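Asker: Next input, structure requested:
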Amino acid sequence: MLSRDQVLHVARLARLELSEEEIERFSGELSKVLDYVETIEELGGLDDVPPTSHVVDVENALRADEPRPSIPVERALESAPDAAQGGFRVPSPGAA
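Answerer: I've put the predicted structure just below:
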């Protein structure tokens, strides 16, 4: 298990201020992470294993992105409180 000083060192690197309870909790959690890393290292050479982001193949479930007609600009701006130059006019940031 990571020592209190090791947890505080990691917290200092991450610019975190931890309570006593968090120091205890992170000591156990960080130790588990390091245990997992050791387990992976025990597997040996994984150079021939391609990197993956998913354990199964994922296909794009979205429709094809093809242009199609939309509503006319005039109709889109009918309910705009303040339309200008073919678009919506909004106050600039910081304006009251």
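Asker: alpha carbons only for contacts and neighbour counts from here, please
Answerer: Fine.
Asker: Quick check: the nearest residue in space to S27 that is not next to it in sequence vs E38, distance?
Answerer: Excluding its sequence neighbours, the residue lying closest to S27 (CA to CA, 6 or more residues apart in numbering) is L2, at 5.3 Å. In this view, L2 and E38 are 14 Å apart by CA to CA, to the nearest Å.
Asker: who's more crowded, those two?
Answerer: Ranked by neighbour count (other CA atoms under 10 Å), L2 and E38 place L2 first, with 15 against 11.
Asker: Could you also give me the structure for this second sequence? I'd like to compare it with the first:
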Amino acid sequence: MELTKEIIDQLANLARLEFKEADTIQIKDDLAKMISFVEKLQEIDTEGVEPMLHMTDQMDVVRNDELKGSMDRVDAIALAPDADSQYFFVPKVIKK
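Answerer: Okay, the predicted model is just below:
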């Protein structure tokens, strides 16, 4: 497949990407490598190979829900490093 500037511009537009003209050469090389890899994969004989959706036969392996006790508010707040009678106080992590 021939990669042209128009194809790269169209892909960038579809992906809502903007990049400098100088980056186009690197992107073109990277896309060419990806396409080459996919073309090599198409050469592999997969006759008689069952398609796989998952790596193992196990599906949805989760534990059963179990009702367990919990700590009441008074005990939890007593253990907190910074709290009042109702709320935990935590450091601000998002600055506006």
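Asker: Just give the TM-score of the two.
Answerer: Here the TM-score for the pair of chains, by TM-score structural alignment, normalised by the length of structure 1, is 0.58; 83 aligned residues with a CA RMSD of 3.6 Å.
Asker: List the contacts of the residue nearest to S27 of structure 1.
Answerer: S27, G28, L30, S31 (CA atoms under 8 Å, 6 or more residues apart in numbering).
Asker: Give me the next element, helix or strand, following the longest helix belonging to structure 2.
Answerer: Ranked by residue count and defined by DSSP state H, the top helix of structure 2 is helix 21-42. Counting by DSSP states H and E, the next helix or strand C-terminal to helix 21-42 of structure 2 is helix 73-79.
Asker: Okay, buried residues for that following helix please.
Answerer: Buried residues in helix 73-79 of structure 2, defined by neighbour count with 16 or more other CA atoms under 10 Å: I77.
Asker: Look up how far V38 of structure 2 lies from the residue nearest the centre of structure 2.
Answerer: Central residue of structure 2 (CA atoms, centre = their mean): A15, 16.3 Å from the mean position. A15 of structure 2 sits at a distance of 20 Å from V38 of structure 2 (criterion: CA to CA).
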